[in-house]
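In: Here you go, sequence then predicted model.
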Amino acid sequence: MWFRKNETQLDRIKNKLSQAMHKDADFSVFGASSHQYRVKEKLTAKELADWQAHNQVTLPEPYALFLTNVGNGGAGPYYGIYSIEKATSYTERQALLAKSVLHPGMTKEEWNHLTEPLTSDEDIPDEEYDDARNRVLGGMLCIGTQGCEYDMYLVLEGKYRGRIVYTSDFHPDHPFFFVYEDSFLDWYERWLDEIILDYDIGWFGSRMPGDENALIQIYQSASNEEIQAKALDGMFKFKEVSQITLDFLKSIVEQSSKNRATAVRLICKTSFDTGRKYILELLQSDEYEDFLQGLMILHASSKTANLTEFIPVILQRLDRIDDPETLRYAGYILEIYGAITLQNFAPFLCHADLKMQTTAIYAARSCENKLESWQIIEKMLKSGDPQVMKSSILYWGVIPHEKMLPYYKAVWPEYRTNPNFIEKFIGCLRELHLPDDYFDNEES
């Protein structure tokens, strides 16, 4: 009975592979050009049995059925599914035969304790590092890559046998991610469904599955805010939403719930004009985090929407910014509209915090007529921090003003042999009608 059920699913998958190929004929989905929705020749039952006997592993049945009934790798999420031979070559035998220790609810503390040998000691011997790594990846088979440091694993044993795990490097506080589906075939079929439905699947599998109605119901019946947040996050895969969903999102915003900013982002993704008044509310909110969220939404929309009406609101609230991230996003938006001046950014350029200073210097890189504000620049450079000087030279060049000369002379030895900067220094001197060797002259 179990096989008959999956036989039907296997038939669906074969049909949906053809539909997906037709839907994404130009291979615009991430990774599709590498596999072009084609699978490799299927494994025979004997080849599968031989592999399992040789490796002393029994594969989860849904994955084994895929290999013998659909294909031995090929088309699949991201860059596709590895053949069983390639999967084996990318999996350490010690890890393949080990116990699986990961689980979906793993806390940051559990993860940090597990990966501590991999993150805390740069001089750890290779053998010890490999042993620690294999403990983390134990009981799993590497079945594909998402690119860079991201891979996809199949759990081979234990309570979560058959689940797919997305991995990355061993970063503190970031446990590996278990996808929502319980089996390989369910995960694989969802991938095909989302292509056919023309969803945005750039990070396929990391968001909660379900159509608009299903996610609304999950949100409304959720027992905690974490599930609500995941239900909303799942909606980012929709390129457009219905009026019913739009009204649902508006109701969340108007309730001023913890998920208000996420709801505004979703509204703006579908209809920026509808979301304008909500962005203004975020920017004018007494909650500092709302202001940051509003800036982030504007930044995400900056290439397609006119943001002119928001510029005065941002400028009015500049004096409330007290962290580099918020300053960075404010800078992105203000720069587009030429609204950054050294005068309005002076508090940040002369800030006691180095990160605030360097963020402000980068944000003000396009400001014209810096010479007119030489007093601000001199005050900024008086901090004496080398990084401030380096950032100003990198992003602003060498400002040709006599008051700046002592500061440039002090760092000249560091730049005099660098061809990328020497012309900037010489250009400054020539604009001031000074000799090219001015900075080398002990009497200057």
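Out: On my side now, so go ahead. Numbers count the residues shown, from 1 in each chain.
In: For the rest of this, base every contact and every neighbour count on C-alpha atoms.
Out: OK.
In: In this protein, which strand is the longest?
Out: Longest among the strand segments of the chain by residue count, using DSSP state E, is strand 140-147.
In: Tell me which residues are up against that strand.
Out: 77-84, 87-88, 90-91, 95-96, 100, 151-157 (Cα atoms under 8 Å, 6 or more residues apart in numbering).
In: Now do the helices for the stretch 1-150 of the chain: every range, in order, please.
Out: For the stretch 1-150 of the chain, the helices defined by DSSP state H, counting those that start in this stretch cover 2-23, 32-35, 45-55, 61-69, 84-89, 93-96, 108-119, 126-136.
In: Can you get me a residue count around residue 273?
Out: Using other Cα atoms under 10 Å, residue 273 is surrounded by 13 other residues.
In: Using the three-state scheme, assign it.
Out: helix (DSSP: H, G, I helix; E, B strand; the rest coil).
In: How much space separates it from residue 241?
Out: 15 Å (Cα to Cα, to the nearest Å).
In: Equivalent analysis for residue 92, please.
Out: 44 Å.
In: for residue 76, same thing?
Out: 26 Å.
In: Who has more neighbours out of those two?
Out: Neighbours were counted for residue 76 and for residue 241 using other Cα under 10 Å; residue 76 has more, 23 against 17.
In: Leaving aside the residues adjacent along the chain, what's closest to the more buried one?
Out: What sits nearest to residue 76 in space, not counting adjacent residues and going by Cα to Cα, 6 or more residues apart in numbering, is residue 188, at 6.9 Å.
In: Checking the one you found next. Helix, strand or coil?
Out: Once three-state DSSP is applied, residue 188 turns out helix.
In: here comes the other one, which I'd like you to weigh against the first:
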Amino acid sequence: MNSEITYQIQRIKKKLLLAKEIDKDLEVFGADSHVYVLSETAAVDDIFEFEKKYNVSLPDCYRAFLLHIGNGGISYQNSAAGPGYGIFPFGENVDEFVYSNPENCLSQDCFIYPKMSDEFWEESIKNIEENDDISEEDFEAELGRIFAGILPLGTEGCTYYYGLVLNGKFKGRVVNVDLDRQKPFFAFESNFLDWYERWLDGITAETAIDEKDLFNYTLGGSTAHILDVFVTTEDEETKLECLQGFLKKKKIDSQTLDILEKEYSLSAGKIQKKLLQILVKFDYNRAYPYLIDWVQKDLLSVFQFVYWYAKDRSLDWLEVIKENASKINDDETFNFCTYLLKETGTDYSSVIISFTSHKNASIRVTAFFALGQLKNKVDYLETFILGLNDEVNRVVHITLQALEGVNEKKLLQHYKNIAIRFPKEQDYILTNLNHRLKAFGLTNKTIKGIDPDNY
């Protein structure tokens, strides 16, 4: 084991103790399961037998972890302290990705690679996803091909796992795998120990910044380290990784924000957008003029950033929303528009009503839902009546829900029309209709026999 790995092992041991001390309440994801416990280290003979059985040679950093830090613990499936629910005990759970014949799969070169395109991945899983007649044997063979050479390391829960590349050009890299076969993506770090230390740095770095021995080695380290990586790399994906690292921080000092603001003015595209997101999160007033600039080119991002990080300043955006409402034609932008409007605490009906007749049914659904959130919604009966007579079931459904608490007899004729239009339940419309009719002592069946004008 070389001196660099030896020193890193020492750092990690210190950081494990520090992480346990800092996270006393076990607030870090998965910590309440692994509680920062690692069992005794693995035996050299066990590693030798594993390598012989599977015809592989473990990456040096993973081997060093097993021999000098720990193996297994008390977490899910006896996992050791680590990202998610921890690191699987050595030699166990080897078939998590392939179901059968891991001996063959683990010995193969890794098929996937960093920065692979969506098109490459979709083509790779096409036979599994689109071939309804694929045999069980062929299905397992396909899994073995696409997940070849990857040793399962641990899980974040559900279908999300970490894996370690055992063979090929990217040996030693950690890769994030989804068993539902969403595209895998590789961790930033070049080896297991760097990846593991980044997890610890995310817990300890800012608190332990004065500890000289606790060198911040990866993107999960101090803001100073992340900033250094950001300004020195030319690779866009690495820059975006750095910026994502900033977003995970609870706070960023003003000096760093000054630098990031300058970088914002020098950047474009995805990087500039991510820098804007950081500025909004950590200094809304600083970011405000840049948000105004972005209104004309990306209204959705403006609404998202304000709602995520500065919803208490939503009133600042009421006039902007009014001025740009006519430009909103996609449901996601409109969704966030309504989120901000609700946060303003005002009667935003003048903005919403025009969207209740929008050609996009999803937008109409959101518009009626938002209108139903107003305390004075009874003032907009004529608009709600349009929703009750909409041709799309989802719109009728949401309008019925939005009218909760509005018991105006004027609505009875339209409720009767719905009962006649839907003789059988569709999309929970009759269920919601009966909720509205209960206040009148009626049901979807009895309303058909009344004269609404004289009821």
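Out: Thanks, I have the structure now. Please read all numbers here as calculations on a predicted model, not as lab measurements.
In: Need the counterpart of residue 94 of the second structure in the first structure.
Out: Residue 94 of the second structure maps onto residue 88 in the first structure, with residues paired by TM-score structural alignment.
In: ok, its match - contacts?
Out: Applying Cα under 8 Å, 6+ apart, the residues near residue 88 of the first structure are 141, 142.
In: Can you give me the distance of it to residue 142 of the first structure?
Out: 7 Å.
In: neighbours of the equivalent of residue 349 of the first structure over in the second structure, just the number please.
Out: With TM-score structural alignment defining the correspondence, residue 349 of the first structure maps onto residue 356 in the second structure. Per other Cα under 10 Å, the neighbour tally for residue 356 of the second structure reads 25.
In: give me every residue that touches residue 356 of the second structure.
Out: 363, 364, 365, 367, 368, 383, 387.
In: could these go into JSON lines alongside distance to residue 180 of the second structure, neighbour count and secondary structure?
Out: Formatted as JSON lines, the contacts of residue 356 of the second structure follow (distance: Cα to Cα, whole Å; neighbours: other Cα atoms under 10 Å; DSSP: H, G, I helix; E, B strand; the rest coil):
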{"residue": "363", "distance to residue 180 of the second structure": "30", "neighbour count": "23", "secondary structure": "helix"}
{"residue": "364", "distance to residue 180 of the second structure": "33", "neighbour count": "27", "secondary structure": "helix"}
{"residue": "365", "distance to residue 180 of the second structure": "30", "neighbour count": "24", "secondary structure": "helix"}
{"residue": "367", "distance to residue 180 of the second structure": "34", "neighbour count": "28", "secondary structure": "helix"}
{"residue": "368", "distance to residue 180 of the second structure": "35", "neighbour count": "27", "secondary structure": "helix"}
{"residue": "383", "distance to residue 180 of the second structure": "43", "neighbour count": "17", "secondary structure": "helix"}
{"residue": "387", "distance to residue 180 of the second structure": "38", "neighbour count": "26", "secondary structure": "helix"}
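In: Export those residues to TSV and append columns for distance to residue 444 of the second structure.
Out: Below are these laid out as TSV (distance: Cα to Cα, whole Å):
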residue	distance to residue 444 of the second structure
363	28
364	24
365	22
367	26
368	22
383	22
387	18
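In: Name the pair among those residues with the greatest separation in space.
Out: 363 and 383 (14.6 Å; Cα to Cα).
In: Map residue 247 of the first structure across to the second structure for me.
Out: So, by TM-score structural alignment, residue 247 of the first structure is matched to residue 258.
In: Burial check on its match, number of neighbours?
Out: 13.
In: try residue 391 of the second structure
Out: Residue 391 of the second structure, neighbours per other Cα under 10 Å, totals 11.
In: Go through the contacts of strand 140-147 of the first structure and flag which are in strands.
Out: 151, 152, 153, 154, 155.
In: Just give me the closest of the residues you listed to residue 418 of the first structure.
Out: residue 151 (40.6 Å).
In: wait, isn't the closest one in contact with residue 167?
Out: Yes. Taking Cα atoms under 8 Å as the definition, residue 151 of the first structure is a contact partner of residue 167 at 5.2 Å.
In: all helices for the stretch 201-350 of the first structure, in order.
Out: 212-221, 225-234, 243-254, 260-270, 272-284, 288-301, 311-316, 324-336, 346-349.
In: May I see these arranged in a markdown table, with distance to residue 199 of the first structure as well?
Out: Listed next are the helices of the stretch 201-350 of the first structure as a markdown table, based on distance: least, Cα to Cα, whole Å:
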| stretch | distance to residue 199 of the first structure |
| --- | --- |
| helix 212-221 | 12 |
| helix 225-234 | 11 |
| helix 243-254 | 16 |
| helix 260-270 | 13 |
| helix 272-284 | 19 |
| helix 288-301 | 19 |
| helix 311-316 | 33 |
| helix 324-336 | 28 |
| helix 346-349 | 42 |
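In: With respect to residue 67 of the first structure, which of the ones you listed lies nearest?
Out: That would be, of the helices of the stretch 201-350 of the first structure and by Cα to Cα, helix 225-234, which comes in at 29.6 Å.
In: now that closest one, how far from the centre of its chain.
Out: Centre-to-centre, helix 225-234 of the first structure and its host chain are 18 Å apart (Cα atoms, centre = their mean, to the nearest Å).
In: same deal with stretch 359-373 of the first structure?
Out: 29 Å.
In: what does stretch 320-328 of the first structure give?
Out: 20 Å.
In: how close does residue 436 of the first structure sit to residue 388 of the first structure?
Out: Applying Cα to Cα to residue 436 of the first structure and residue 388 of the first structure gives a distance of 24 Å.
In: before we move on, back to that, how about the residue nearest to residue 76 of the first structure, what's its partner in the second structure?
Out: Using TM-score structural alignment, residue 188 of the first structure pairs with residue 196 in the second structure.
In: Tell me the span between the first and last residue of stretch 301-318 of the first structure.
Out: First-to-last residue span, stretch 301-318 of the first structure, Cα to Cα: 20 Å.
In: residues making contact with it?
Out: Residues contacting stretch 301-318 of the first structure (Cα under 8 Å, 6+ apart): 268, 272, 280, 283, 284, 298, 330, 333, 334, 337, 339.
In: buried sites along it?
Out: 301, 307, 310, 314, 318 (16 or more other Cα atoms under 10 Å).
In: Residue 117 of the first structure: which of those residues is nearest?
Out: residue 301 (42.0 Å).
In: counterpart of the closest one in the second structure?
Out: Using TM-score structural alignment, residue 301 of the first structure pairs with residue 309 in the second structure.
In: Then residue 146 of the first structure?
Out: Residue 146 of the first structure maps onto residue 156 in the second structure, by TM-score structural alignment.
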